[in-house]
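Enquirer: Quick one, structure for this:
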Amino acid sequence: MMRFFLGGSEMTMHTNTVNRTSSIKSKKSAYTKMHASQLSCHDLLEYLPCAIVIFYMHRVIYANQAATLLLRAETANQLYNKEISDFVFPDRLPEANRRIAAIESGSYRNPWRQEKIILLDGESIVVNLSSIPYTIDHKKSVMVFIDTTSLRYEHISELQNKVQALEKKEKRSTTLIDQLIGILHELRTPLNVIFSSLQLLEIIGKECNSQDNRTRTQKYLSYIRQNCLRLLRLIDNFISFSKINSEFSQLDLQQIDIIALVESIALSVTEYANQNSISINFTSSVSENVISFDPDKMERIILNLLSNAIKYNIRDGRVDINVASTSKEVIISIKDSGIGMHESLLQSIFTRFTQLHDSRKKDAVGSGIGLFLVKSLVEMHEGNITVNSKIGQGSEFVIAIPNNLHSKATPFPANLSSVNIDKKVDKINVAFSDVYNIKNRN
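Expert: Below is the predicted model of the structure:
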């Protein structure tokens, strides 16, 4: 102890030596710890699923396994010393260099962004990039994170959407094929009747010309006529359907008494109704109401609804037609006492190719276009149509169209009887071509 104090100079020298030794040991320890830390960090980076590349002086000094695979390199050494320009498109290179310089200086931290990069094999992909400043061996570097996970999810989502779209398209195609088969069946049925009737007429023609044969001839001629009208109706419906779908159909607006027109149509179909023991009843809250509408299209709307009201009615049933007017609308109601419809059908009844079901038959009937056309024609008049129906309690269709006059509408003859009667009869015959005598209806 005394030597320690008396030998001041010696003690000082000894103390300095101890301090230097301690400093060296401390530095070695710190270096060892730092090296160990770097090794741990290296191991961590190496096995991260995210691709990581470190750039120093705009050149690659490190790439982990994920980056090696992503950038299509065989080994990480193949990426060593590659320049930024090897991965960035020329038009994006100035911006990339600016970002790297800003990140190296610590003045900028790059958020995630999408970028298109070049791979070693010359291909290119879109990735998510993010960059941060990083110091390795006292070198200010830039660590770049390259992520494709979210893009893979987006790609998978996009593929799933495409698959779903294809499945929907295939389903629509299948539905369309089924619908076309149904339509072809509708076309084939009257043709079969016509062909069979012609064959019978050929047989009858070879026999003697008796009154019985003439009666039979008229019977089969009526079958031919009615089924020719059915074909005309189907063809007319498809033509109208095509025009509406292509937005080619237009209104021919005329100034007409809507009350007189609907009443005239109601009176014209009484023959078909009487054949089926069905009464037609027309009422109106006003005696006259001249508005603007397309008479041909309105006639088609009313005839279609009346045809259904009779076809799906019961023996000794009734059809009530009412026209009412408000300051804004003309409301036309057609109500029958028929078989009615299931509630589930009401949601899709006006959708194209939706076929009505007759509870007295196993299969759906009709082409599934009629009510779609009705709705389309009503909407062309800026109106709407609704339906109320219950099984066994009949159906009611209600049309509402604007109660107004257009200045460009053409004046129509006040007396509807001056309209071509033959043309009107032909329309009615076509509209009611699939209405047969009702037998054994409860």
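
Enquirer: C-alpha only now, for contacts and for neighbours.
Expert: Fine.

Enquirer: Hmm, Asn404 is touching Asn289, no?
Expert: No - Asn404 is beyond contact range of Asn289, at 9.6 Å (criterion: CA atoms under 8 Å).

Enquirer: In the longest strand along the chain, which residues are buried?
Expert: Determined from DSSP state E, the single longest strand within the chain is strand 124-136. By 16 or more other CA atoms under 10 Å, the buried positions in strand 124-136 come out as Val127, Asn128, Leu129, Ser130, Ser131, Ile132, Pro133, Tyr134.

Enquirer: Pick the one among these closest to Arg99.
Expert: Closest to Arg99 out of the buried residues of strand 124-136 is Ser131 (8.9 Å), distances taken as CA to CA.

Enquirer: Helix, strand, or coil at the residue nearest to the closest one when sequence neighbours are not counted?
Expert: By the measure of CA to CA, 6 or more residues apart in numbering, the closest residue to Ser131 outside its immediate chain neighbours is Val144, 4.4 Å from it. For Val144, the assignment made with DSSP: H, G, I helix; E, B strand; the rest coil gives strand.

Enquirer: Now for Val144: which residues touch it?
Expert: With contacts defined as CA atoms under 8 Å, 6 or more residues apart in numbering, Val144 is in contact with Ile52, Val53, Ile54, Phe55, Leu129, Ser130, Ser131, Ile132.

Enquirer: this one as well, want them side by side:
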Amino acid sequence: MFTKNQQFYDLIINRSSDAIAVISEGKYIFVNNKALEIFGTNNSSELIGNEFFDFINNENKEMVTQYVDQIYSESTTFISYECKIKGLNEKEVPVEIISSYILYNGNPSYISLIKNISSQKQINELENHVKENEKVISDTIEFNRQMMEFFANISHELKTPLNVILGAIQLLELPNNKGLSKSFDLTLNKYIGTMKQNCYRLLRIINNLIDVSKFDTGYFKLNLSNYNIVSVIEDITLSVADYIETSGVKLIFDTDTEEKIIAIDADKVERIILNLLSNAVKFTDAGDSILVRIEDKNESIIISVKDTGVGIPKDKLDIIFERFGQVDKTLSRNNEGSGIGLCLVKSLVGMHDGTIKVKSKIGEGSEFIIELPIRIVEETEVVESCLDQSNVEKINIEFSDIYS
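Expert: Got it, this is the predicted structure:
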């Protein structure tokens, strides 16, 4: 009876599709035919009596040691893990090993089921490659779609002021006897102003495109100096008060501190604030207000621009800082803009090691919140103001798509 059971046992073990091995005192004492195949031999004597860890990949030895210790300490537990074994033919094979504690001839041992998972690993790698390629394709398609939208909008943005300028020139070319003779000077000034404003619009678009290229190529640099950031923001805000209030929008400046010295690139900060104020007034109706506020957080300074305008839809909040992100992408939209202004703002804030976020609700308005870390550069003098004669020109450019 025992002989029949032994024969039955040997038949099952040796015909198993999985490798089976018994390890006692750290050495192989039994391996079946499938195990010989995995280890690259057909002679069991090449395995029997050899150290178990001699066939474990060096990178996996520490991990496998922990699992073996666990097998002996938790004698009724099945342990499963993956590792690489080194075959007698020097090939490394990825395997899954399921082990359990046993007594063999009265000695603490463990039996292991060893499964070659090379094919599964290859399938997983192929699946990962497919997913990665699908993502690359998807991202490329989305980028191309955004580019097409962007260039369609840019074409519209460039054509609009050019058409206005061309129309003004054509009117000025009309003979004086067709209605321009009586108030020619007034009409001339009006159309010159229109042409100038639309030239500023073109300049703004071109400046933004140039700056985007500078960011992409790493040529955009900061010129840091120590400024009283409160004075800088207040001066910028007051410099555009007349522009904004001609639209019937009230502009308010508030601060909880009078002085905070911080290293900034004043021109870039001016660009940031002018851009945010320009956006705010575009989407704020007459009779509403815009609040510029500074808050001292000791280790950082908070600058916020809050309007009571139309607000931004919740599903658009994540895209407004993207390069081509626009809340309204139709060519018939009410407000001009190429969709790269806020992308530049975020980049400029990031260059100062700062952050920018937006809070908004439809019908209640939006609040852009900038946080800049307090840092000082080595220099002897603190600059109180960053405004100069060119400031008027900068304001005209940044606000060029508002006034007509």
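
Enquirer: Let's have the buried residues of strand 124-136 of the first structure in JSON lines, adding distance to Arg109 of the first structure.
Expert: Below are these laid out as JSON lines (distance: CA to CA, whole Å):
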{"residue": "Val127", "distance to Arg109 of the first structure": "18"}
{"residue": "Asn128", "distance to Arg109 of the first structure": "15"}
{"residue": "Leu129", "distance to Arg109 of the first structure": "12"}
{"residue": "Ser130", "distance to Arg109 of the first structure": "8"}
{"residue": "Ser131", "distance to Arg109 of the first structure": "7"}
{"residue": "Ile132", "distance to Arg109 of the first structure": "6"}
{"residue": "Pro133", "distance to Arg109 of the first structure": "7"}
{"residue": "Tyr134", "distance to Arg109 of the first structure": "11"}
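
Enquirer: And the furthest pair within the residues you listed?
Expert: Maximum distance among the buried residues of strand 124-136 of the first structure (CA to CA): 21.2 Å, for Val127 and Tyr134.

Enquirer: list the helices and strands the top helix by length along the second structure packs on?
Expert: Scanning the second structure for the helix with the most residues, using DSSP state H, yields helix 118-172. Contact here means 3 or more CA pairs under 8 Å, 6 or more residues apart in numbering; DSSP states H and E; on that basis helix 118-172 of the second structure packs against strand 92-104, helix 184-217.

Enquirer: would CSV of these with distance to Asn116 of the second structure be doable?
Expert: Output for these, formatted as CSV (distance: least, CA to CA, whole Å):
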stretch, distance to Asn116 of the second structure
strand 92-104, 5
helix 184-217, 48
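
Enquirer: okay, these, which one's buried deepest?
Expert: Compared across these, strand 92-104 shows the largest average neighbour count, a mean of 19 (mean count of other CA atoms under 10 Å).

Enquirer: who touches it?
Expert: With contacts defined as CA under 8 Å, 6+ apart, strand 92-104 of the second structure is touched by 24, 38, 57, 71-72, 75-87, 108-118, 121.

Enquirer: repeat for stretch 273-287 of the second structure
Expert: Contacts for stretch 273-287 of the second structure (CA under 8 Å, 6+ apart): 233, 236-237, 244, 247-250, 290, 305-311, 335, 341-342, 345, 365, 368, 395, 398-399, 402.

Enquirer: mind running it again at 7 Å?
Expert: Stretch 273-287 of the second structure has contacts (CA atoms under 7 Å, 6 or more residues apart in numbering) with 244, 247-249, 305, 307-310, 335, 341, 398-399, 402.

Enquirer: of all these, which comes closest to Ser44 of the second structure?
Expert: Gly341 (72.8 Å).

Enquirer: Now check the closest one against the first structure: what is it aligned to?
Expert: Counting by TM-score structural alignment, Gly341 of the second structure corresponds to Gly370 in the first structure.

Enquirer: and its match, how many neighbours?
Expert: Per other CA atoms under 10 Å, the neighbour tally for Gly370 of the first structure reads 29.
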